[in-house]
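Colleague: Structure here, sequence nowhere to be found:
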């Protein structure tokens, strides 16, 4: 059974491994609707009770809503994100004005759409899909979220950081205004452990780790000739640099730690991210049941030896921003 953690100040507990629902929107390949619904139910049946989706994930909220209508067990914790209205790809690599990303009234409109598609009366956590600290000088967006919370349409307020700059959220974390931070965190990028995670623990702010398998790269699947369909999120992501460089980094991890400390690279990656108790939940795309079952099994394994964890954290980090190719090619 998957272990659970308290979710910040919200007086609820969530599974340490969460269902990342971006894959329900078809960005990692096309799957049948019934197959996707079954993938959600499969994870719920195994104790995964945290699901993270977004307005920006295509059909994800609608398909998740269909799965929730079939689910007869305890209601899972549903997190979604307000869709930014920034033009094109702006707002991911550099700041844009809050009035451009989330104009007045847009937070409510986006939330109302999410509620309808999900078929729920309350969303447990509503996050800004983009966040820049310059926005803290403007009050209206937080006031709109607080009003939605008062009306019972959302329970908690969170932010999702646009890229690997983990320290963008430190001032907001200390303000006491938010319940969670979502950030990139994986074997190659352990930087959230330096400042963000300790700050969140101190202020009872939940940490949602995303990209824990680096868009699948940390499963070891990538080859020089691995093809990607049109519309697949990874089509440009892994061509930030020659694939041989990425594969060499992956092979170093395999040679050092597999199978002595983990049965697979994916298992090592999941256990690494879950090692620190300050990580509330780590989300992985689990729309393919075979991989979901493997991820769930990995999350149930004991912690890595402390010296192995520290070795990976100190000597295998490789911090780079693949979003520079994805959004700024």
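Modeller: Ah, there it is. Keep in mind that this is a model prediction, so the values were computed, not measured. Residues are numbered from 1 along each chain as shown.
Colleague: For the rest of this, base every contact and every neighbour count on C-alpha atoms.
Modeller: OK.
Colleague: Stretch 3-21: which residues count as buried?
Modeller: Neighbour counts over stretch 3-21 (16 or more other CA atoms under 10 Å) mark 4-8, 10, 13-21 as buried.
Colleague: Which parts of the chain are helices?
Modeller: Using DSSP state H, the helices of the chain run over 33-45, 60-70, 98-101, 106-118, 140-150, 170-175, 196-202, 234-237, 243-257, 265-274, 289-299, 306-315, 323-328.
Colleague: Residue 211: which of those helices is closest?
Modeller: Residue 211 lies closest to helix 265-274 among the helices of the chain, at 10.3 Å (CA to CA).
Colleague: for comparison:
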């Protein structure tokens, strides 16, 4: 079966004639582990709909979301932690046939309104069975859906409480699968060692890793064999590393070290010297992974222009010239993997609390 064959989510009444479609037939669809789902190489992340990266126009966000699915993107990821995102997404999905997309949501991390201008990151985590089940039901209501395709534990590596994950959270999610309210179970986070250890001990269908398959850090590649051996599907997110890999640079709350930020500024200048931008290079690198075990990469899309930019980056072939570009930019980072594992509970949380 060709990866470019139309997916089972293709609906001619919604998508239109595939022969005249600008992206169907060009987008690659990859197997998500052993789930049986064939997902688009570019997935839709929805944190932007909750204004987590700046205030957006709600109507434009809804229109871009609908158009993304109509363009062939069939994997949509959301979470209650994304402020009002699920309410906006629910409005967007109301006019979209349910058979045209797969929906993944999360539990265990909730949005809490800032108190006296400060946001308490640690207080937003609760992986108890009662809490995650309540959160899940609330998400279904906000989304206006009877079920989701994947229910995931959100950033399970930050508290790092293996005992509650294995003995309470995962069994609660299994009950949702048995009840027909979810089809598969996933875990999400940044610390790949932690994610792999959970996947080795428990029945997990998917893993969502962010900012670990980018120009500054390709650590995810070292874990693909392990995930594949367990039949775990791999989803990546943050093609621009949460704003790190941008010409303007990351926001103050970003948890990358000052050294990494400085090196990235060198990478920005090097990309410009090669006649491109760090954004264009980063999108191409993350959205066109040659390793099909990376099933999809989530991107935030708030407008039609951003949607078009990301789709064009995804469907353009990865050429020898691209490989040389990525090689040179990786050399700026010394061909090393630069992560910020362990920084979130301290500097990152403090900075984000002050920002929000």
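Modeller: Sure thing, it's come through. Please read these numbers as outputs of a predicted model, since none were measured by experiment.
Colleague: now the helices of structure 1 as TSV including mean neighbour count and distance to residue 282 of structure 1?
Modeller: Listed next are these as TSV, based on neighbours: other CA atoms under 10 Å; distance: least, CA to CA, whole Å:
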stretch	mean neighbour count	distance to residue 282 of structure 1
helix 33-45	19	14
helix 60-70	19	19
helix 98-101	19	26
helix 106-118	18	22
helix 140-150	17	24
helix 170-175	15	19
helix 196-202	19	13
helix 234-237	18	20
helix 243-257	15	20
helix 265-274	24	7
helix 289-299	18	10
helix 306-315	13	17
helix 323-328	15	20
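Colleague: Of these, which is nearest residue 189 of structure 1?
Modeller: Taking CA to CA, helix 306-315 is the member of these nearest to residue 189 of structure 1, at 8.2 Å.
Colleague: Quick check: chain neighbours aside, which residue is closest to the most centrally placed residue in structure 1?
Modeller: Central residue check for structure 1 by CA atoms, centre = their mean: the C-alpha nearest the mean position is that of residue 210, 3.1 Å away. In space, and not counting its chain neighbours, residue 210 of structure 1 is closest to residue 184: 4.9 Å by CA to CA, 6 or more residues apart in numbering.
Colleague: isn't that neighbour right next to residue 212, touching?
Modeller: Yes. At 7.2 Å, residue 184 of structure 1 and residue 212 qualify as touching, with contact defined as CA atoms under 8 Å.
Colleague: So for the two, which residue has more residues nearby?
Modeller: The residue with more neighbours, out of residue 184 of structure 1 and residue 212, is residue 212; 27 against 23, by other CA atoms under 10 Å.
Colleague: and the gap between the alignment partner in structure 2 of the more buried one and residue 279 of structure 2?
Modeller: Using TM-score structural alignment, the partner of residue 212 of structure 1 in structure 2 is residue 239. Separation of residue 239 of structure 2 from residue 279 of structure 2 (CA to CA, to the nearest Å): 9 Å.
Colleague: Next: residue 222 of structure 2.
Modeller: Here the distance between residue 222 of structure 2 and residue 279 of structure 2 works out to 24 Å (CA to CA).
Colleague: Quick one: map residue 270 of structure 1 onto structure 2.
Modeller: For residue 270 of structure 1, the residue aligned by TM-score structural alignment is residue 283.
Colleague: now swap in residue 172 of structure 1 and tell me
Modeller: Residue 172 of structure 1 maps onto residue 198 in structure 2, by TM-score structural alignment.
Colleague: Could you measure from the match of residue 212 of structure 1 over to residue 30 of structure 2?
Modeller: Computed as CA to CA, the residue 239 of structure 2 to residue 30 of structure 2 distance reads 18 Å.
Colleague: Around the residue mapped onto residue 90 of structure 1 from structure 2, how many other residues sit close by?
Modeller: Matched to structure 2 by TM-score structural alignment, residue 90 of structure 1 sits across from residue 122. By other CA under 10 Å, 12 other residues sit near residue 122 of structure 2.
Colleague: Give me the distance between residue 122 of structure 2 and residue 175 of structure 2.
Modeller: 26 Å.
Colleague: Could you do residue 85 of structure 2 as well?
Modeller: Using CA to CA, residue 85 of structure 2 is found at 26 Å from residue 175 of structure 2.
Colleague: returning to that earlier point: residue contacts, the residue nearest to residue 210 of structure 1?
Modeller: Neighbour list for residue 184 of structure 1: 161, 163-164, 166, 209-212 [criterion: CA atoms under 8 Å, 6 or more residues apart in numbering].
Colleague: rewinding a little: relative to residue 282 of structure 2, how far out is the match of residue 212 of structure 1?
Modeller: Taken as CA to CA, the span from residue 239 of structure 2 to residue 282 of structure 2 is 6 Å.
Colleague: what's the overlap in contacts for these two?
Modeller: Taking CA under 8 Å, 6+ apart as the contact rule, residue 239 of structure 2 and residue 282 both touch residue 214.
Colleague: picking that back up, wait, isn't the match of residue 212 of structure 1 in contact with residue 216?
Modeller: No. Between residue 239 of structure 2 and residue 216 there is no contact, the gap being 10.8 Å when judged by CA under 8 Å.
Colleague: how about the strands in the stretch 101-250 of structure 2?
Modeller: Using DSSP state E, counting those that start in this stretch, the strands of the stretch 101-250 of structure 2 run over 102-107, 148-153, 182-189, 206-210, 233-237.
Colleague: ok now do residue 213 of structure 1, which residues does it touch?
Modeller: 186, 219, 266, 269-270, 284.
Colleague: Alignment lookup: residue 300 of structure 1 to structure 2.
Modeller: By TM-score structural alignment, residue 300 of structure 1 lines up with residue 315.
Colleague: for residue 22 of structure 1, same thing?
Modeller: So, by TM-score structural alignment, residue 22 of structure 1 is matched to residue 47.
Colleague: How many residues are close by that match?
Modeller: Applying other CA under 10 Å, we find 24 residues neighbouring residue 47 of structure 2.
Colleague: Give me the distance between the residue nearest to it when sequence neighbours are not counted and residue 102 of structure 2.
Modeller: Leaving out its chain neighbours, the residue that sits closest to residue 47 of structure 2 by CA to CA, 6+ apart is residue 82, at 5.1 Å. Counting by CA to CA, the gap from residue 82 of structure 2 to residue 102 of structure 2 is 19 Å.
Colleague: try residue 137 of structure 2
Modeller: Distance from residue 137 of structure 2 to residue 102 of structure 2, counting by CA to CA: 18 Å.
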